[in-house]
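[1] The following comprises the amino acid sequence and a computationally predicted model.
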Amino acid sequence: MSDPDLIDVQEIAPAEVAELDLYQKREKIYTRKIEGFYQRLRMFTGWPMLLGYYCIPWISINGRQAVWFDLPEREFHIFGLTFWPQDFSLLAFLLIIAAFSLFAVTVSAGRVWCGYTCPQTVWTSIFMWIEQKAEGTRNQRIKLDKQPWSLTKAARKLSKHGAWMFVAFMTGMTFVGYFYPVRELSYELATLSTGNWQLAWTVFFTLATYINAGWMREQVCTYMCPYARFQSVMFDADTLIVSYDASRGDPRGSRKKSLAHRDAGLGDCIDCELCVQVCPTGIDIRDGLQYECIGCALCVDACNSVMRKMGYEPGLVRYTSERELEGGKTHWLRPRIIGYIVVLALMVGVFSYNIFSRIPLELTVIRDRNNLYVETADGGIENIYRLHIVNMDTSPHEYVLSVEGLEGATIKGQTHYALAASEDREVTLRVNTQAASLVTPSTSFTFEIAAKDMASLRASTESRFMKPL
């Protein structure tokens, strides 16, 4: 007899048991070439970046490479301005501005950075274009990969990988050229006389470009890029995203162009899957917003081309917002966007002020702590100081050193210094004054250095003068 207070537990076998791999083997994506408005728009976003990347190191300003990060000399030359490690706070500020700009753009326009300007997207597009030129259309590439190896197949594959490697090598060499004079680097690589480090980094970035843009492609965006993972935190109901209008497109189905599809109970989507075939990450946009979507709008151009052929209104797949898909209206000026704009404007203003008001001169003073003071025969007191003077300007200057705030003080040592462009110099000198003029055992005063030919080029730093108790 069973106890009524006990619950009868039965083992129920699951209908299906499957293993889920956290990382699945990549399935090669054969993208189809498509043309349209957004792909023409990419010409004005990707190509300027490419031309700038490849050409800027070859441009000279005042006899020096326009952008050159000279690590051994700890100098960073950017379009006529020279920055030093002391200016790293400006770099941190610039990175914060870039991050806020990316957040602001993402909140309002989604992943347009990924789709139009991201280096991974741009270089992958170049490699895909090369692949299409070497191996043919999507169907031809699928057929070629299924064929057994032959001279024709080997020639096409070799031409593709050769072109890939050339672009990758130019990319790697150019990147190293931002840290080592690119003209010297190109000559040394051509004559096989380059140093080990220059060669090693060139090979490294060449292989990185070749692998990322040629082989990994969408896996970089899916698995390696953190932006795809945290983008949803920045999205809201008014963020522009590439979306499929299910209310208009469903039910899907193929049909003849002459068919009155509405009367037949069909939506505008003819289920051609062209949007899937052109997607560089291999997703189906009709399944809704997915983190793999980079917002490149290839599916938009593909769908619009089909809609025009069928005589339907374009925009079945389009840039829109979740609110607009639900029948509402996108709010452009919302508190979140206004907040980003205000903060960005303030940060850009402060950064610009710091750049244009920056004085390319630095003076550092360290007082000798081994001898607090030296008493002279005439009743004077001397302190010893070590000065570090850095001329961060791109022109030579003659500087004059003086002291302020110490009554009757004189400098025993050199007070005029001729410094070349980007030169730093360390000097040791003595400051002398009469003990009677000192009220306290420790007196604060200022070293000041100024250029003779430029009144605005001056720097000062505070130090202390010691006397006996």
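    Right, received. Where do you want to start? Worth saying up front: this structure is predicted, and the values here are computed from it rather than measured.

[2] Please make it C-alpha for all contacts and neighbour counts, starting now.
    Noted.

[3] Strands of the stretch 301-450 of the chain, residue ranges please.
    Ranges of strands within the stretch 301-450 of the chain are 317-320, 361-367, 374-375, 380-391, 397-404, 410-412, 416-419, 424-434, 442-451, based on DSSP state E, counting those that start in this stretch.

[4] Out of the ones you listed, flag the one nearest residue 261.
    Residue 261 lies closest to strand 317-320 among these, at 18.3 Å (Cα to Cα).

[5] Which strands or helices does that closest one pack on?
    Applying 3 or more Cα pairs under 8 Å, 6 or more residues apart in numbering; DSSP states H and E, we find strand 317-320 packed against strand 241-244, helix 298-310.

[6] Including mean neighbour count and distance to residue 439, could these go into JSON lines?
    As requested, the helices and strands packed on strand 317-320 are exported to JSON lines (neighbours: other Cα atoms under 10 Å; distance: least, Cα to Cα, whole Å):
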{"stretch": "strand 241-244", "mean neighbour count": "26", "distance to residue 439": "72"}
{"stretch": "helix 298-310", "mean neighbour count": "20", "distance to residue 439": "78"}
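
[7] And here is the other one:
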Amino acid sequence: MKSEDKKSSVGIQIPVKNIKIHQPKQDENYKPRDQIYVRKVKGFFQQFRQKMNFVFLAVFAVLPWLQYNGHQAILFDIAEQRFTLWGLTLWPQDLTLLAWLFILSAFLLFFVTTFLGRVWCGYLCPQTVWTFIFIWFEEKIEGTANQRKALDNQKLNFNKFWRKALKHFCWLLFSIITSLTFAGYFVPVEQVFIDFFTFNMSLGLAAVVWFFAFCTYGNAGWMREIMCLHMCPYARFQSAMFDKDTLTVTYDYNRGENRGPRSRKQDPKKLELGDCIDCNLCVHVCPTGIDIRNGLQYECINCGACVDACDGVMDRMNYDRGLIRYTTEHELEGKKVHFIRPKLIGYALVLTIMTVLLVMEIVNRKPVSIDIIRDRTELAKENFNGEIENVYTLKILNKSQTDNRYRLSVKGINNPVWNGEQEVTVKAASVFTLPMSLTVDPFELDGYMTDITFVIELVSDEDEVVVEHESRFFNKR
């Protein structure tokens, strides 16, 4: 068969990019389950990551303690079925706002990933932040990566015992504080800390606190990269948002190969070597234990540790920086990089539209709502005066952060008599239940059922909030 016939029978061939994989000799016996001893590295990206981690941790720790108008500024009170966000109180009826917020956050993540790759994982992901905090405890107590490895290979002695015991004590203490702070977003934070340290915490809340504490201890202390590699769904689908113009941590293969050791005075061109001296520092500083020189991998969290490590080596060798850097596939191929592209514009457009819709819904949100519950035992009854009476229960929800007084009325029916309070005071962020009834002369009713509307108005000199709720008034058959 001719070559043309073979091509036509196979169909369109998909181009395959071959990546040469080089494994250093000292890592040939590396096992996937071997513990990773992350080596400390200094550089611009690590300083930036540490500052971002500090900001994230500070925000997480401080937010539950902030007060607004005499109450906790941020409180997701599941027991009372209300979420407080500064001056905004969200109830189950307002869950559409949370849905908009989650959708907006998702598209923001898509936008950032398309532009900057997996930077969320490297700089702001709680798993990464807490893992590096736990590694910091290791470095302070057990020493450098080589010292920690040597300590683990020693037989149990007093030096090893007290260092390991102190490390795990610090891990557990930090996990407990983390768990108590997290619980403070759902239960008043002062109550959480006081009840915990005075042993007055309820069994259910104590179980939640200890469960989350042990999860933090296990995830950041023991599992670490396992969470990123095998349990995080973002690691699996983030590549779908990448394209050839996405900024990712990348090894410049053309410049680095062939790799090999040499002295600082030797000319790599005469040795037919590239700029990579095969020192493996990029592997030693990686929190997920990968070799970035093997190409783009889903395990890479874009933390930039290998970039700083490689730049330090390049400086010592008097080579140009950037052998490993944040770059795009098009740039490595010598092509023009398109930072503004259709996919990015699409995400930005969706983000803008959703932000506008969210703001509009918050602005147009009524600070009060009313639910009408009819008497289910009897739709209508005739009183001793021969009038038709319908019984209702009004549930008035004050969504604002201040106590308000409301005026109630009804329209859509002629000459109704309101039996019950028509002006009520509802406390801030609470529900007021008002039983009442309407009586109407049967001669005012045209049929078996009449559409009516309950109206609630804010009694105030400054402004009035009018909320209407439709209901029915039934006649006797």
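    Cool, got the structure. Quantities reported herein were computed from a predicted structural model and do not represent experimental measurements.

[8] closest one to residue 57 of the first structure among the helices and strands packed on strand 317-320 of the first structure?
    Closest to residue 57 of the first structure of these, according to Cα to Cα: helix 298-310, at 32.4 Å.

[9] equivalent range in the second structure for the closest one?
    Counting by TM-score structural alignment, helix 298-310 of the first structure falls onto residues 305-317 of the second structure.

[10] With the first structure overlaid, report how far that stretch is off on average.
    Superposing on the first structure and averaging over aligned pairs (mean Cα distance after the TM-score superposition for the first structure), stretch 305-317 of the second structure comes out at 0.7 Å.

[11] Tell me how far that stretch lies from the chain's centre.
    32 Å (Cα atoms, centre = their mean, to the nearest Å).

[12] Check stretch 52-60 of the first structure too.
    On Cα atoms, centre = their mean, the centre of stretch 52-60 of the first structure falls 17 Å from that of its chain.

[13] how about that stretch: buried residues?
    56-58 (16 or more other Cα atoms under 10 Å).

[14] Can you check which part of the second structure it sits on?
    Going by TM-score structural alignment: stretch 52-60 of the first structure matches residues 59-67.

[15] what residues does that stretch touch?
    For stretch 59-67 of the second structure, the external contacting residues (Cα atoms under 8 Å, 6 or more residues apart in numbering) are 72-75, 181, 184-185, 189-190.

[16] Repeat the analysis, applying 6 Å as the threshold.
    Under the contact criterion Cα atoms under 6 Å, 6 or more residues apart in numbering, stretch 59-67 of the second structure has outside partners 73, 184-185.

[17] residues in contact with the match of helix 298-310 of the first structure?
    Against stretch 305-317 of the second structure from outside (Cα under 6 Å, 6+ apart): 43, 264, 282, 321, 324-325.

[18] which of these are buried?
    Using 16+ other Cα under 10 Å as the burial test, those include 43, 282, 321, 324-325 as buried.

[19] Out of the residues you listed, which comes closest to residue 434 of the second structure?
    Among these, and counting by Cα to Cα, the member closest to residue 434 of the second structure is residue 43, at 65.1 Å.

[20] what does that closest one align to in the first structure?
    For residue 43 of the second structure, the residue aligned by TM-score structural alignment is residue 36.

[21] now residue 294 of the second structure
    So residue 294 of the second structure corresponds to residue 287, using TM-score structural alignment.

[22] Just give me the neighbour total for its match.
    The number of residues packed near residue 287 of the first structure is 10, by other Cα atoms under 10 Å.

[23] Lovely, talk soon.
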